[in-house]
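S.K.: no sequence for this one, just the structure:
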């Protein structure tokens, strides 16, 4: 189908109320139906807990959490925490954000791929659906291998949607199956007992009752079928089942009705919960396969389970930056050395150097010593001409770092690539990451007038303003200091590296004006710090909830102590027994920013969502800026407390405005709220949340008010930019076309009489070759829309697993309004190896005593040969999944010329089980398990053992005969 026609048809489908043909994507407003969001989150929590349990067992720690479908994010984070202290401040923000990425990506399948039968297992497309799953899982594994975890989450969410839909759209449940259909994630297993293309499967429903519409012979023969679905045509093969529902036209043709179990009111709604439970178990099984392939620790990184943020530096390496580089080394080494081995050790380290004419490469690692070595190798050289490629380096960091990261940029030069400002702003808004600039030797306005005598590397005020604007948009700071004072300013980096840092309050006044600001301090807050940036003439006064006060003339006083360096004032607050409302009065006519942070488990995340109206109306993730004059909706998730009661979510006008708009709250369960705003402040605004948090002790329950504020600014736009790629993966050496649409809106709705010309910019973070129109024009009579296409070519040398972020922007002719679409794509090489590694047990020997009290004095040994076959991609890793022994490996060549990995495992007789996991280069997983049991008799007799072939994984049947002097049970499991 041509791309343009696809876009038109998708638009038509999405304009139909209730056209989605799957479990509800995000919310269930009627009854107690499970959604894709519920199913995905429950599966993620279960498998994450299983990974934590395995790690705890390997480290000899207890893990007491009961793993079931009732787990909460907080329970899993607490159980997976290795601090062992009940008073530690734990943050669940990163985990919440990662899970949200997955279920939003899941939900978007119903938007982007609404007409794809194989992505929903409609029309009996079982082979096509499995192909989608296998390709998606390969993409996830490839992303993890390159540590592209953000891209991996988006790919994983899409895969989960297709897998979950199988259990609602097929008759697997009606056939009496109560376990997942493992063949859907095992390409080496056949899809069996499929109903043929001419085999009738359904009969008419009776007066709207579809309970028994599947033909008895289909059920008796165990034939697998799924419903046909079409919103445009009623045609379907004779005698075939339909999906069902108001907008499925095929369900009006004999046999009428449907078999879907999308919610409790669906055609087969009585089986909805059974289908949802199976979908959860199937998602767990898929996550288990990924976890085996990537290992427990990388799996937890993919899930986003971390108590700490990344340490991310973007550093100018030109000649005048030697002092700055030295300070970046000092502060990063200090953070690494003080936090290594603790819960607060950075979850990853990112370094992006830049200069002119180059930037990068991006270095991302979890190994602190690798990061140390990389930053040690930086040297300041070249330069002399002022502009450098700062924003290109920042673009790499924004797309590589997890969402909501804090990124620090060190430079003393203007940005040569200032044309990327709107792209950087779009990425900041999309990722909600905070960018702080450490600017050295910025010219004052007085010195700027005498620029002729200034050094060539000094930043002018106009050059610095670009960095200030980006810092303001992200909720970061532009700290301007001399090179000699830089070490005093980098305390903000150490502050941000603490665990569970939250923003309590933030304000910008540009232009500057004296103002009074209030914020609430709650009992959960620790280490409260206020930052004020502004001109040297700025003064302030701080008043606590008890009435105590301290002015800027007192560097130390009853409320704390503050230091001044450059344009930064850092105030460390003493909040002991002073919960309640605080006030800061700032006196300055120059621009300034105010930010108050602390450490607390209680926080929130939010995402813009947009509604699709109708009988099955739901929401999906809103990319780009909200539309001016229209309704705006947020999905807000409170983190870190099960006792929080949210009282208000407010949009607060930024940059000097004082307008506030309260939203209408609707609870959607588990601390999540759908918040709708009928009006949105013009210009930029931020999200603020207020509520009550109850704390129960032995003596009483106390409640205190709290507030939190998001850092990232949001702006509205009258321009709408939508883009949809036909595929989210690209093969190396290939080109993808991405159609996009630009439209003008009035009061949030497309203005079909509008016309105009818009500047188009398309950028990708990999500098891959791309083409796009320079402008698009909305002509009269075009319905207020203009279409265009961006092409992106991936070099043949691109590694499988590489992520690509494509940003498409449209700006009006007056350059006063801009909006954008952000697409996340993955480079995935075609996978041809779908065969799991094969294992053959060579020997099992032991001299284990019958008495368990004597087990530590004896050893047993397990030996096996593993191979990926002559045509396989080769075994890439072999690890011990179960067992406390020692594994040694060597390589050999088999009789057929295949490479063989020889595994020898030895363990104490106290540990009588072993399970080895072999992963080939394509991510296929094979496991080999053995168990030895000592007899209770004193005499020995030879026995024969037979390896068994479990039905769940479809591996190879092996027969092994060996003489052993103890009773041995060997089980070989193939996955």
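M.R.: All right, it came through fine. Quick caveat, the model's predicted, so the values are computed rather than measured.

S.K.: alpha carbons only for contacts and neighbour counts from here, please
M.R.: OK.

S.K.: what's the local residue count around residue 381?
M.R.: Counted with other Cα atoms under 10 Å, residues neighbouring residue 381 total 14.

S.K.: excluding chain neighbours, what is closest to it?
M.R.: Excluding its sequence neighbours, the residue lying closest to residue 381 (Cα to Cα, 6 or more residues apart in numbering) is residue 319, at 3.9 Å.

S.K.: which residues does that neighbour contact?
M.R.: By Cα atoms under 8 Å, 6 or more residues apart in numbering, the residues touching residue 319 are 380-384.

S.K.: do the same with residue 227
M.R.: Residue 227 is in contact with 122-124, 169-170, 240-244, 258-260, counting by Cα under 8 Å, 6+ apart.

S.K.: kindly recompute the last result at 10 Å.
M.R.: Residues near residue 227 by Cα atoms under 10 Å, 6 or more residues apart in numbering: 121-125, 168-171, 201-202, 236, 240-244, 250-251, 257-260.

S.K.: strands - which of those land there?
M.R.: Here DSSP state E is the test, and the contacts of residue 227 give no hits in strands at all.

S.K.: which of those fall in helices?
M.R.: 168-169 (DSSP state H).

S.K.: restricted to buried residues, select the contacts of residue 227 in ChimeraX.
M.R.: Buried subset of these, written as a ChimeraX selection, criterion 16 or more other Cα atoms under 10 Å:
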select :121,122,123,124,125,168,169,170,171,201,202,236,240,241,242,243,244,250,251,257,258,259,260
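
S.K.: and here's the other structure:
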């Protein structure tokens, strides 16, 4: 059956692609290599996405195992379409149900998407060096080294999202090396160790005039090329690297890169490659298992496995260079979310500051060391006119100290620069977190509302406002009162909160601390949204809540003046409210009621709300099962790399948008199936129900909407858990369509913004709606954006406009500093945005790593066990030096911090000077290693060898004399033994000779003669033997009778022998 599919499915594709104008057969995958998704073939075809996921699974398992000591299980046989399921199981094995893998999924998808989009982005999809095509090995490796610098410097500065994007782009090029070059055909079983390594050699490259391929024949003589051994033997034998040319490619300067004629170079090959018929005809790519698209399809799996190994090795190099703490942040392997406070520090905010301090300290103290502890901490103070400085840290003590230093001073409740502060907080917060804003003043920078909202939506971060004082005094006493309240600049906060899925809480100064209990309930490791309704009508509302077997700690919040709540379990019984009851009240204010349900039974629960005014209702819970979604563009199938890439900004109305859904924590032990993707209004009404096309079982789905609703909506996923209980999850971020869209036309990986430098980047705005004049604006969190070439573009329907943005980095900006840019376009009835990042790079590449050397060791840890390691200590002295941009960091890596570390005369940026350090610890830390990094991310590692005994005393002369005497005595003894042995042999030989002489005298020779006669007789005929034997016996007997001595026998026997010879003759 597999052979049938392998042969006839490509035939079907040829028919569809040949006779369909658009080629609508499409298999949606990120960076897809047209690999099927059926169980039968899923273990044979590897896309860029599957290769990346597989490597991420391996490094995540290694990290969790080393840090938590958990059993990660056997990962060797995990199929490509089961990797995300295995990641979910990995997190459950290490943490149980209290931790969600959602943030790791987000990091993985961000890397994977950036990887796949290299094939789809206009700046890189036809760039040979981005794919190691057209023998561009020098340019391809230069691209890897450039991206490596961007990855490592971004991580050094804590710019993890930018680092993930650069990593994905790097991995695409790295993985393509094994699919597009002849590395596999040379017979290599391990990755190329020189790729993406500063100063390393990647191997010899075939000269431009060296023929590398021979013509291939077509399947059945006329269908497609199926090539085997078409790479010239001498090329592989000499170890010359070559790769195929592909049609319509251009270099970085826009010059065409065509396959040379008359040389015999290889083609990329495959159905869509226009160069495949240019001699040497055929191709060598190994992108898929199907020969229709990959002439070397039989080597696809070998190339994929090498790509997995190379990808995994790159991740491990990042871990070594950055250290475990930053590596965990980079891949979101920390389990908590961000605890982020944006606080107004003017004089009127004294009560709010005190309350936020107390709540932050309470949260940190109660969760320290647990999986539910926040992963990082952000504090952004603001006033008028100051914003910041922002505190971003992984250290809870540093955060507590920073918030403890806040003081309310100056100003009052006049408008403040709150949105600027929120923008900074959003740029540094982990995706899926919540930013809490404390203020009693309106926004003075309301022009940033669209930029802030767009960034929050793009990162799926909720923004929640605690408004006290003049802004929060308008109460929700009736619908009319609500309408009155939502006027003026307060609408700015409400708009941001509603769009990002947050909320606005009106409180008095005395209610601030009690209300911040919500922070404790929200900042968790596995919060999921079950229901969110805004402006539910006054009266009695009955709301259905499906509780599945993965849920615990259900939080219900009703926001409405004087609203009451009743909770009915699946049997219809009203649950009482009390301190030790299933339902307990956590917060109760005039406008806000929050209750918690513990130990909930799976089934359909009912929430009955009684309110005289409209109210908001939200229900969250703790669960490891959730989902993520993105709008994606899919390419038509008339390209070498059909696939999908994330849509920047809002989806365009009037089109058939594709939505990718990734389930988190979903596997057969918890989830039975996922049934639909619903589009739901802010009031809870279902606008559309979309069926889901399964791409990876219980992990990845795609849905297509015929046309998106014009009103704002949010997404909800429904299905059934493993016990057939209904489940649902909601993403509270509101989605709205647009009639315009952006495309960044500059390859940001080649954009070199240096400290004190200026760069221009270009973009295009497309208008899919009616004629309009679009107002353009750009802003960023670091203040790098200087100007746009034009701030407005008049566009007719279907037209596009080109524009240019200028950015300047401060001269003091460290390498790796990354600014998050939000670009917006707005016209009457039209709005869209795009978010991208630009990183500060060194003026020139520095590929020489710093040096680390162990120069002295005192003490030994030989034969020391775990029970006695504390009884012995050692000291290691190390030396460090850099010849490039200078040293950045020097640190020991040990299993604990129970050591003494002294670093002499070190400062960041030090170059061409040696720095020494001393490390003293017990032998329990004998596996210590020392890591040094420079300002551009290069690093070196050195490790002391403490296992053998260390020389503590010199060897004295007496020891040499003793050794010499011992050797001399041994030689004398040996000579004596040899002499005795020789004498013994001579004595034995003499005795043997004497015995022989005696035997001869006694007639022994006659016996010897008889023995020889018997041996000769064996070769004669039986008759001759009988005659000779008889004659001889007679003569012997006759002589014996006439002589009385043995000596006569010898003589006569000799005479008899002569007679025997005469007879034979």
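M.R.: Right, received. Where do you want to start? Computed from a prediction, not measured in an experiment: that's the story for all the values here.

S.K.: can you count the residues close to residue 139 of structure 2?
M.R.: When neighbours are defined as other Cα under 10 Å, residue 139 of structure 2 has 18 of them.

S.K.: helix/strand/coil for it?
M.R.: Put simply, residue 139 of structure 2 is helix when judged by DSSP: H, G, I helix; E, B strand; the rest coil.

S.K.: map it across to structure 1 for me.
M.R.: Correspondence of residue 139 of structure 2 to structure 1, assessed by TM-score structural alignment: residue 128.

S.K.: residues touching that match, list them.
M.R.: 116-122, 134.

S.K.: of those, closest to residue 215 of structure 1?
M.R.: Nearest to residue 215 of structure 1 among the contacts of residue 128 of structure 1, counting by Cα to Cα, is residue 122 at 18.3 Å.

S.K.: any idea how far residue 9 of structure 1 is from the closest one?
M.R.: Computed with Cα to Cα, to the nearest Å, the distance linking residue 122 of structure 1 and residue 9 of structure 1 is 17 Å.

S.K.: repeat for residue 48 of structure 1
M.R.: Using Cα to Cα, we find residue 48 of structure 1 at a distance of 39 Å from residue 9 of structure 1.

S.K.: more neighbours, the two?
M.R.: For residue 48 of structure 1 versus residue 9, neighbours defined as other Cα under 10 Å are more numerous around residue 48 (27 against 16).

S.K.: how about the equivalent of the more buried one over in structure 2: what's its closest non-neighbour residue?
M.R.: Using TM-score structural alignment as the criterion, residue 48 of structure 1 maps onto residue 60 of structure 2. Nearest residue to residue 60 of structure 2 in three dimensions, chain neighbours excluded: residue 333, at 7.5 Å (Cα to Cα, 6+ apart).

S.K.: next structured bit after the lengthiest helix in structure 2?
M.R.: Across structure 2, the longest stretch assigned as helix under DSSP H is helix 957-1001. Following helix 957-1001 of structure 2 in sequence order, the next helix or strand is helix 1004-1017 (DSSP states H and E).

S.K.: what is the helix or strand just after that following helix packed up against?
M.R.: For helix 1004-1017 of structure 2, the following helix or strand on the C-terminal side (DSSP H and E) is helix 1022-1042. Judged by 3 or more Cα pairs under 10 Å, 6 or more residues apart in numbering; DSSP states H and E, helix 1022-1042 of structure 2 is in contact with helix 1004-1017, helix 1046-1064.

S.K.: would you mind listing the buried residues in the shortest one?
M.R.: Meaning helix 1004-1017 of structure 2. 1004-1006, 1013, 1017.

S.K.: the last one now?
M.R.: Using 16+ other Cα under 10 Å as the test for burial, helix 1046-1064 of structure 2 gives 1046-1050, 1052-1054, 1056-1057, 1059-1060.

S.K.: stretch 581-591 of structure 2 now?
M.R.: Using 16+ other Cα under 10 Å as the test for burial, stretch 581-591 of structure 2 gives 583-589, 591.

S.K.: right, and residue 971 of structure 1 touches residue 930 too?
M.R.: Yes. Using Cα atoms under 10 Å, residue 971 of structure 1 is in contact with residue 930, at 5.5 Å.

S.K.: and those two? which has more neighbours close in?
M.R.: Neighbours per residue (other Cα under 10 Å) separate residue 971 of structure 1 from residue 930, with residue 930 holding more: 22 against 19.

S.K.: quick check, the more buried one in contact with residue 845.
M.R.: No. With contact defined as Cα under 10 Å, residue 930 of structure 1 does not reach residue 845; the gap is 11.5 Å.

S.K.: what do the two both touch?
M.R.: Common neighbours of residue 930 of structure 1 and residue 845 (criterion: Cα under 10 Å, 6+ apart): 862-863, 968.

S.K.: export these to a markdown table and append columns for distance to residue 428 of structure 1.
M.R.: Formatted as a markdown table, those follow (distance: Cα to Cα, whole Å):
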| residue | distance to residue 428 of structure 1 |
| --- | --- |
| 862 | 53 |
| 863 | 53 |
| 968 | 59 |
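
S.K.: could those go into TSV alongside neighbour count, secondary structure and distance to residue 707 of structure 1?
M.R.: Output for those, formatted as TSV (neighbours: other Cα atoms under 10 Å; DSSP: H, G, I helix; E, B strand; the rest coil; distance: Cα to Cα, whole Å):
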residue	neighbour count	secondary structure	distance to residue 707 of structure 1
862	22	strand	58
863	19	strand	60
968	22	strand	62
